[in-house]
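Student: The following comprises the amino acid sequence and a computationally predicted model.
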Amino acid sequence: MQRLSARSLSVLAAIGALILAGCGTESGDPGGEAASASAGRTIRAQKVMQLTQVHDETGMTLLEGPVFGEDGGLIVVDVTAPEGEPKVIRVDVAKKTSRTLHTDGRGAYTSAQFSPYDGRLYLSDFAHGEIVSLAPGGGDPRTFFSGEVDGAPMNPDDIAFGQEGDLYVSDSRGLTGGKAHGRVVRIDREGGGATVLAEDLAAPNGISFDADYRGLWFSELTENRISYLRLDEKGGVTSRHTAIRVDGGLAQTDSIAVDADGNLYQGLHGRAAMAVYDRHGERLATVELPSRAEGLESATNVAITPGGTKAYMTVSGPAGGYLYSFDALAEGVRQSNGG
C-alpha cells in the first residue's frame, strides 16, 4: 500500500465527507419499472468514451462539471483524482480524445464554469473551501475566494454565474447535532464580498439560474427536493419555496442544468440516470443508460451543446468515469453548460 502524505490524507478525509454529502457513487437500483412508469418517457443515453479509471489512492473516480469552452472543447473535472493525475480534463467529443488541462497536489474540484465577466474557468474546491480560476487554456491558476462566510467555512459544490459575472454557489455543509447548515452564497465578480442568500439547507448541491435569470433552482441532496429562489435586480432574494420533490428512491439529487425552454435536468447520486422536469414541476422524462452498462452508479451533471441539443452526461462508478450522450429536449444555453 502506498504511503500518503499528511496533505493527501486530509484531502481524502474531505473527499469522504464529500461522498456523504452527495457526490459519491452508492450502488443499487432505486428505479425499476414502477418508477419509470410514472416518470414520463425514457431517453436512452449512448456511450461516448471512457475518460478515467478508479484511482488506487482514492479508491474511486468521480467525473463532474462538464462545460463547453468557446473553442468547442468540453471541460470535465475528476473530483477524486490524486496528486499528479488529471484533475481538469479537456475532451474533444468529435474525435473522442482527451488531454490533461490542469493538475495539482491539492484540489478536490466538484464543478467547472466559465465566467461571462473575465472568460476564465472557475473551479470549486470542496476540500479546501475555495474557488479557484484558470486561464481558458489551463494555466495561470489563481485563488479567487477563500475563507469564512458569516463566520463559517464553506464547502463549495456547484457554481452558477449571474449575467454580470457574480458567482452563486451551493455551500454543501453537512449536519451538526441534527441541524442542517448548508447555504446558497453569492460572491461578487471581483471576489471581494460574499452574501448568504439562503441558509439551514440540507446539503445543497445543484444550482442553476432559470431560463430568464429571474431566479435560482437549487437541489438539497438529503431532502431530495428542488427549491426556487426568486431574485430581484440586485441579486437579493424576494421569495423562496420548495418547487419539486424528487421521487428518487435510494438515489439523491445532485447537479442541475436548465435548457432554453426552462426544463430542469436533475442529476442523480446513487443511480446512473437523470430526471427531467419542466419549470412547472412536471416529470417529462428519465435519461437512462443502456441495460448492458454495468458498474456505473452515478450521473452527476450534464452539458448541452450551446445552440444545439446534443447533451453530454458525466457518469461514474466502479467501472470508471465515462461520458454518455443523449438528445436534450431543447437547445443548450449558459444555464445548461456546467455548474
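Tutor: Received the coordinates, thanks. Numbers count the residues shown, from 1 in each chain.
Student: hey, let's count contacts and neighbours off CA atoms from now on
Tutor: Fine.
Student: okay, now residue 60: neighbour count?
Tutor: By the criterion of other Cα atoms under 10 Å, residue 60 has 22 neighbours.
Student: Can I take it that it is in a helix?
Tutor: No: inclusion of residue 60 in a helix is not indicated when DSSP: H, G, I helix; E, B strand; the rest coil is applied; the result is coil.
Student: who touches it in this structure?
Tutor: The contact partners of residue 60, by Cα atoms under 8 Å, 6 or more residues apart in numbering, come to 53-54, 80, 317-318, 320.
Student: Equivalent analysis for residue 201, please.
Tutor: Taking Cα under 8 Å, 6+ apart as the contact definition, residue 201 lies against 180-183, 220.
Student: try this one next to it:
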Amino acid sequence: MKANYIRTIYFFALALLSLNLSAQETIVSEGLNYDEHTKGFVPIPAAERLLQHVTATAYYKVTNEGHVLEGAIFDKQGNLFFCDVSARRVMRLTPDKELSTIVTLHELNPGGLAFHQDGRLFIAALDLVSRRGAILAVNSDGTEMQRIITPEAGFMPNDLLFDQHGGLYFTDFKGQSTDPQGAVYYIAPNRSTATLILPGLAMANGIALSADGKTLWVTEFGRNLLHRILLSDATTIAPIGTAVAYHFTGPAPDSMRADADGNLYVAIYGQGRILVFNPDGIPIGQILYPERTAGHHLLSTSLAINPETNDLYGVTSDGDKGNGATIFHAKSFAKGLLR
C-alpha cells in the first residue's frame, strides 16, 4: 500500500514538472519579455540584486540646470565642498545649507578635491577637449591660487587625496578602453615631481586610501575595473600587491571614498547608485537614488561621508532630463575619513 502511494506521488510530480517545462517552452517560443528586474533605464545586474540597499533622500538642490557635480569632500568644520564641473567652480555648502562659490576657474573644469594638512584646498582640474589638466591649490576661502602641476606637465588629473604624511596621490585620466595611457602618481611632501605608482590604466578616475594608508583603491572608468593595491610604503607596491577586485557591469565606476571600517563606496556614473565593498573588495550593499528606474539622477559621480557621523552625501546630475543637479543623503556603514 505504502509503495503504491509513493509511486503515485512520484508520477504526479513528474506530470507537474512536465507541465511546467511545457509552459516555459511556450513562453520562450512567444519571445522574450521584460520583467521586474530587467525593465527600466538602469536594471541592477543579477549579481548585485540581493545586496542590502537604501534609497537616498534629496538634501539640497544645487541648480535647476543639468550641471555635472563632482569631488565631494568635508573640511574640519563640517562644510561640504564640491565641484560644479559644468560651471567651472568649486562650491561650499555649510551645515546650515548656505551655498557659496569658493573659486571659479577660467580654462579647466574642476573635478577632484582634497584638503592639505595646512588647510589649503587642492583641486584636480582638466579639459577633455584639449586633453590637458593641472593641480591647483587655494586657501579654503579661494584666495592665493598656486599651480602645483601645470598643464605643460602633460597630465590630466582627475581625482586626488593626501596620505597621513602629506604626500599627494592623483589619477591621470588619459587613454581609453583600448589604449590605457592613464596611471596613478604620488607627489612626496615638499616635492614637485610625480612618482609613477600604477601605469597602464584606461582613464584612471577615482582614488581612495584606507585609514592605515596601506590599501590604495583606484577605478578605471574606461574598462570598468576596481583595483586594490597593497602598499609597503607610499610609493612601493607590496609583493603580490595588485589585483582587480571587481569588474563592474554597465557604466561606469567614478569617484569613491573609504569609511572608518575600511569599507569602500564607489559612485557609478550612469546608473544612479553607489556600490559598497568591504575591505577585501567584496560587494556588501548599495545606495540607490530615487527615480533612477525612470532615468533620473543617473549621473552620480562622487560622495562624501561626514567624519563625525555616518551621514553620506552623494552628488548627482539629471543631465538633460529636467531635474537639475542635487545632493542626496543616506546613512553609511561607518563614519568617514577626514581627507
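Tutor: Received it, and whenever you're ready, just let me know what you need. What you see is a predicted model, and the numbers here were worked out from it, not measured in a lab.
Student: ok, back up a step: ok, which pair from the contacts of residue 60 of the first structure is furthest apart?
Tutor: The largest distance within the contacts of residue 60 of the first structure, taken as Cα to Cα, falls between 80 and 318 and amounts to 12.9 Å.
Student: between the two, which one's more packed in?
Tutor: Set residue 80 of the first structure next to residue 318 and count neighbours by other Cα under 10 Å: residue 80 wins out with 29 against 17.
Student: any idea what the more buried one aligns with in the second structure?
Tutor: Matched to the second structure by TM-score structural alignment, residue 80 of the first structure sits across from residue 86.
Student: Report the contact partners of the nearest residue to its match once chain neighbours are set aside.
Tutor: The shortest distance from residue 86 of the second structure to any residue that is not its chain neighbour, by Cα to Cα, 6 or more residues apart in numbering, is 5.3 Å, and that residue is residue 67. With contact set as Cα under 8 Å, 6+ apart, residue 67 of the second structure has these partners: 84-87, 317-319, 324-325.
Student: on that earlier part again, tell me the spacing between the match of residue 80 of the first structure and residue 106 of the second structure.
Tutor: Residue 86 of the second structure sits 12 Å away from residue 106 of the second structure when distances are taken as Cα to Cα, to the nearest Å.
Student: Same check on residue 312 of the second structure?
Tutor: Residue 312 of the second structure sits at a distance of 31 Å from residue 106 of the second structure (criterion: Cα to Cα).
Student: do the same with residue 211 of the second structure
Tutor: According to Cα to Cα, residue 211 of the second structure stands 35 Å off from residue 106 of the second structure.
Student: Which one's more surrounded, those two?
Tutor: Shown here are residue 211 of the second structure and residue 106; by other Cα under 10 Å, residue 211 has more neighbours (18 against 9).
Student: With residue 205 of the second structure as the reference, measure out to the spatially closest residue to that one that is not a sequence neighbour.
Tutor: Leaving aside its sequence neighbours, residue 211 of the second structure sits nearest to residue 260 (Cα to Cα, 6+ apart; 6.5 Å). Between residue 260 of the second structure and residue 205 of the second structure the distance, using Cα to Cα, works out to 22 Å.
Student: For these two, work out which one has more neighbours and name it.
Tutor: More neighbours sit around residue 205 than around the other of residue 260 of the second structure and residue 205, counting by other Cα under 10 Å; the figures are 28 against 18.
Student: List the residues that contact that one.
Tutor: When the contact criterion is Cα under 8 Å, 6+ apart, the partners of residue 205 of the second structure are 158-159, 171-173, 218-221, 253-255.
Student: can you rerun that using 7 Å?
Tutor: Counting by Cα atoms under 7 Å, 6 or more residues apart in numbering, residue 205 of the second structure makes contact with 158-159, 171, 173, 218-221, 254-255.
Student: what packs against the top strand by length along the second structure?
Tutor: When secondary structure is assigned using DSSP state E, the longest strand within the second structure turns out to be strand 236-247. For strand 236-247 of the second structure, the helices and strands in contact under the criterion 3 or more Cα pairs under 7 Å, 6 or more residues apart in numbering; DSSP states H and E are strand 225-233.
Student: average offset between the strand it packs on and the first structure?
Tutor: Its matched residues in the first structure lie on average 1.7 Å from strand 225-233 of the second structure after superposition (mean Cα distance after the TM-score superposition for the first structure).
Student: just checking, what packs against that strand?
Tutor: Strand 225-233 of the second structure is packed against strand 215-220, strand 236-247, with contacts defined by 3+ Cα pairs under 7 Å, 6+ apart.
Student: element containing the counterpart of residue 90 of the first structure in the second structure, please.
Tutor: Superposed on the second structure with TM-score structural alignment, residue 90 of the first structure falls opposite residue 92. Using DSSP states H and E, residue 92 of the second structure maps to strand 89-93.
Student: residue contacts, residue 288 of the first structure?
Tutor: The neighbourhood of residue 288 of the first structure, defined by Cα under 7 Å, 6+ apart, consists of 42-45, 272-274.
Student: Name the nearest residue to the spatially most central residue of the second structure, ignoring sequence neighbours.
Tutor: Among the residues of the second structure, residue 267 comes closest to the average C-alpha position under Cα atoms, centre = their mean, at 2.7 Å. In space, not counting the residues next to it along the chain, residue 267 of the second structure is nearest to residue 274; the distance is 4.4 Å by Cα to Cα, 6+ apart.
Student: give me every residue that touches the one you found.
Tutor: 265-268, 286-288.
Student: Just the buried subset of the residues you listed, please.
Tutor: 265-268, 286-288 (16 or more other Cα atoms under 10 Å).
Student: JSON lines for those, including secondary structure and distance to residue 308 of the second structure?
Tutor: Formatted as JSON lines, the entries for those read as follows, by DSSP: H, G, I helix; E, B strand; the rest coil; distance: Cα to Cα, whole Å:
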{"residue": "265", "secondary structure": "strand", "distance to residue 308 of the second structure": "17"}
{"residue": "266", "secondary structure": "strand", "distance to residue 308 of the second structure": "20"}
{"residue": "267", "secondary structure": "strand", "distance to residue 308 of the second structure": "21"}
{"residue": "268", "secondary structure": "strand", "distance to residue 308 of the second structure": "25"}
{"residue": "286", "secondary structure": "strand", "distance to residue 308 of the second structure": "21"}
{"residue": "287", "secondary structure": "strand", "distance to residue 308 of the second structure": "20"}
{"residue": "288", "secondary structure": "strand", "distance to residue 308 of the second structure": "23"}
